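# no sequence for this one, just the structure:
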């Protein structure tokens, strides 16, 4: 990474959340930004990407995290038990909020940032950018595929399986390509997100209220029943617990995308405000919906949860949520394609000009992303375990490990962390040698806030590593058991997945 230039005095450094990172980042690092180094030039360009308001950023944050996770979250309470399940969700929400805060605000110190790959380069060098960037793209494509899969579920439910599931999946992919390609900036995608969030929000509340109105769960057999509601579940196996935790993390794990959201904000210094509104909405909604549905339906919860109140309500809910499910596929496909679009055209006039190369790279990136998503969904015919696998194998990298190291990086850049009292320079040499990491261990010299941040960062990293190992192992065992018992269909199946 090239040496950053000074352009503003420390007292004019941007406000990023009322003292949060400002207490960790030295003034010398705060003053290294320069307008010409911004990834997107909003003054001399044909295509202006930096047009997202803080309200638009808030709805994007909400849309990135509502939808697939909200539909699978209630079933995790049955596995973990109600109290441990809610407690676990709150803890993960706190961790991912910290991760989102660090990810979204870091760009104010490094305005060339567009993705988590750029953050990895600052931390570990150029090689890390390519490796982490590839993982990031795979993650985005997997979630986009999951959005396409859920859209096909909705079409099957609405039509009573009126066509082969692969046909519905192709329709979902086609619509995602059309809308995702037509809107090059996140500002226009944000308008779609308002519709998407509203659709899923009303759909899940309709389902929850319908569950409350029923005298017995729709999926319950005739005769006496037991909801088997568990305040705690001491009999839960390790594999099922880790799989449930991975699913919860998936429901909150979009913090890796916040780099891209901040990169297209008109006023990125207001990102914290967007994060608070978007994240609060998601956490409160998920807790309320999951609690109501689990308390009323218990072990008879459907997956996705919109099918828990009977066939009629299922069709109504899927009909209302259909735009939101489709927007999920659109927004994740868009952000995945944008990664390669920026990666290929960064630093060239084609990035923000309506040239042939500009449109070729953009359309090609979207087409490849949609095609990969279609293939992945075709060969992965299970929903819950698919989300758990993503939540276990990839999410912790972006919600725990990278943000934890970013906190350590800011601590290590502090003057109090080095023997001569001068901050380290944010250069490629510092990243490759990781001098900042050893310096971060001296954070206690700066005060209790820095010491607390140091402990919190290590907790995030260790927890992330534990979820990757334990969650992936558990999810793979669950998938093996599903195939052994014949509860999943084959690849590219036409069977009804609703």
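Yes, it's here. Please read these numbers as outputs of a predicted model, since none were measured by experiment.
# drop to CA atoms for contacts and neighbour counts, all remaining ones
OK.
# who touches residue 431 in this structure?
By CA atoms under 8 Å, 6 or more residues apart in numbering, residue 431 lies in contact with 121, 122, 123, 124, 125.
# Secondary structure element holding it?
helix 428-433 (DSSP states H and E).
# rewinding a little: looking at the contacts of residue 431, which is nearest residue 35?
Set against residue 35, the nearest of those by CA to CA is residue 122 (18.7 Å).
# so that closest one makes contact with residue 1?
Yes. With contact defined as CA atoms under 8 Å, residue 122 reaches residue 1; the gap is 7.1 Å.
# neighbour count winner among the two?
Neighbours around residue 122 and residue 1, counted as other CA atoms under 10 Å, are more numerous at residue 122. The numbers are 25 against 14.
# ok, and the closest non-adjacent residue to the more buried one?
Leaving aside its sequence neighbours, residue 122 sits nearest to residue 431 (CA to CA, 6 or more residues apart in numbering; 5.7 Å).
# Okay, one more to line up with it:
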């Protein structure tokens, strides 16, 4: 594996300013069995990402794994597309009808497109950054690199990274328990259903490479898509939403009078959360055969998610109305329809949590066993360690699901705590860091051309937007949780009570 020789505080860059690499750092890294004692010239990296052929860097990555039993850099853009679709075509999209009911349809649709555009823009930055600094393999490496090589920055980012992934696992344990309660009419204790979900999810977390998980990922995305289409059809053909008491359904193009800041911010954060999954992108890119192909992935996935999210939110909101809205929106379907549509979401409930468990395990395992035989060979210690870390992630996720037994507020909490950094702040800083490196100046602004200056201001906006999500966003989320606990809207911790929808 490529090791980082230095996280020095000075920006990397050649004297010519044409490349973004520290020559001395990269010269020590780029020596492989197939390219012995090859002293790399600065110009050799200028074709990195060329669509017509493998770059020198790509060739090195592939040769570095020659002879290994377990090869990680095996994913094509089709493999990664499946994984990303499984990340985005998820149960959380069923919170969009509720978000639209709070924000109003027009603001809801505008914010959906706006957030999608912002995330798409950051995707270009991430790909560019990973190309410029290919020794950075995950969000924690990037966090350290952005904050001047600080070890504290790496560990602080690691804590947020693992916590974010574990909370996502916890959401899926919670939703799995809700599903089992729903279809069985609460046949046993809810805690037991959480255990069952965690155990099944553990099994699907075990594969060692992203490529080997991609087929299940596609199955997860396709079945979730079917689930959403069925829910849209059913909500249209049923006579009334669940809970109908004769009150006329209302549908608002704009926020209703009296909508509080806390409610509006919670609805907005639900939208941001579903889009802001960039934390996984660097790991995906690092295991692609041709990293440059990642552009195809995020362009395709963004187009799909905007269409699906907008249609799901708008149509289901129209038929459910403000008075009978639930989150996830399956709760507004009559029992027969609910069970059919909800059941098609089961692969997603299981797999997405498994994917994030796998990502966390990969991150910890690579850190502990870097450059050892256990990382690339089928050793007993390697496999026991891999499985042990997976088990640990699911134990913690189960505890999280039992201690934080709520859905939409949990999504908002994760968004305000972690998406602020991994979705926005990091990538605004990444653009600034690239320009500092290019021009070898702490303040590169005077050297920027017109287009770069525009992107410079956009980078500043990304940072401020992330700070807003963290500050006011976290305040609104905490207030919402407090209000709901006061209203007894949530159960107690480790409760056997029915939480079906």
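Happy to help now that I have it. None of the values given here were measured: they were computed from a predicted structure.
# What does the TM-score come to for these two?
Superposed pair, TM-score by TM-score structural alignment, normalised by the length of structure 1: 0.88. Supporting alignment: 461 aligned residues with a CA RMSD of 2.1 Å.
# quick one on the thing from earlier: how about the helix holding residue 431 of structure 1, aligned to which bit of structure 2?
Under TM-score structural alignment, helix 428-433 of structure 1 has no counterpart anywhere in structure 2.
# residues of that helix that come out buried?
Within helix 428-433 of structure 1, the residues scored as buried using 16 or more other CA atoms under 10 Å are 428, 429, 430, 431, 432.
# coming back round to it: please check the contacts of residue 431 of structure 1 and keep the buried ones.
By 16+ other CA under 10 Å, the contacts of residue 431 of structure 1 give 121, 122, 123, 124, 125 as buried.
# Closest one of the buried residues of helix 428-433 of structure 1 to residue 140 of structure 1?
Taking the buried residues of helix 428-433 of structure 1 together and measuring to residue 140 of structure 1 by CA to CA, the closest member is residue 431, at 25.9 Å.
# what about the closest one, distance to residue 401 of structure 1?
Taking CA to CA, to the nearest Å as the measure, residue 431 of structure 1 falls 16 Å from residue 401 of structure 1.
# picking up where we left off before, take the buried ones among the contacts of residue 431 of structure 1 and lay them out in CSV including secondary structure and distance to residue 410 of structure 1.
Output for those, formatted as CSV (DSSP: H, G, I helix; E, B strand; the rest coil; distance: CA to CA, whole Å):
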residue, secondary structure, distance to residue 410 of structure 1
121, helix, 14
122, helix, 11
123, helix, 10
124, helix, 14
125, coil, 16
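# nearest to residue 153 of structure 1, of the residues you listed?
Nearest member of those to residue 153 of structure 1, counting by CA to CA, is residue 121, at 39.1 Å.
# Residue 28 of structure 1 versus the closest one, what's the distance?
20 Å.
# I'd like to know how far the residue nearest the centre of structure 1 sits from residue 395 of structure 1.
Residue closest to the mean C-alpha point of structure 1, counted by CA atoms, centre = their mean, is residue 254 at 1.3 Å. According to CA to CA, residue 254 of structure 1 and residue 395 of structure 1 sit 8 Å apart.
# Equivalent analysis for residue 202 of structure 1, please.
For residue 202 of structure 1, the distance to residue 395 of structure 1 - CA to CA - is 27 Å.
# Could you pull out the helices in the stretch 301-450 of structure 1 for me?
Applying DSSP state H, counting those that start in this stretch to the stretch 301-450 of structure 1 gives helices spanning 311-345, 356-379, 384-393, 395-396, 402-412, 428-433, 435-440, 448-484.
# for the first one, packing partners?
What that stands for is helix 311-345 of structure 1. Packed against helix 311-345 of structure 1 by the contact rule (3 or more CA pairs under 8 Å, 6 or more residues apart in numbering; DSSP states H and E) you find helix 54-65, helix 126-159, helix 165-182, helix 186-213, helix 356-379.
# who wins for proximity to residue 47 of structure 1 among those helices?
helix 356-379 (10.4 Å).
# Where in structure 2 does that closest one fall?
With TM-score structural alignment as the criterion, helix 356-379 of structure 1 aligns to 380-403.
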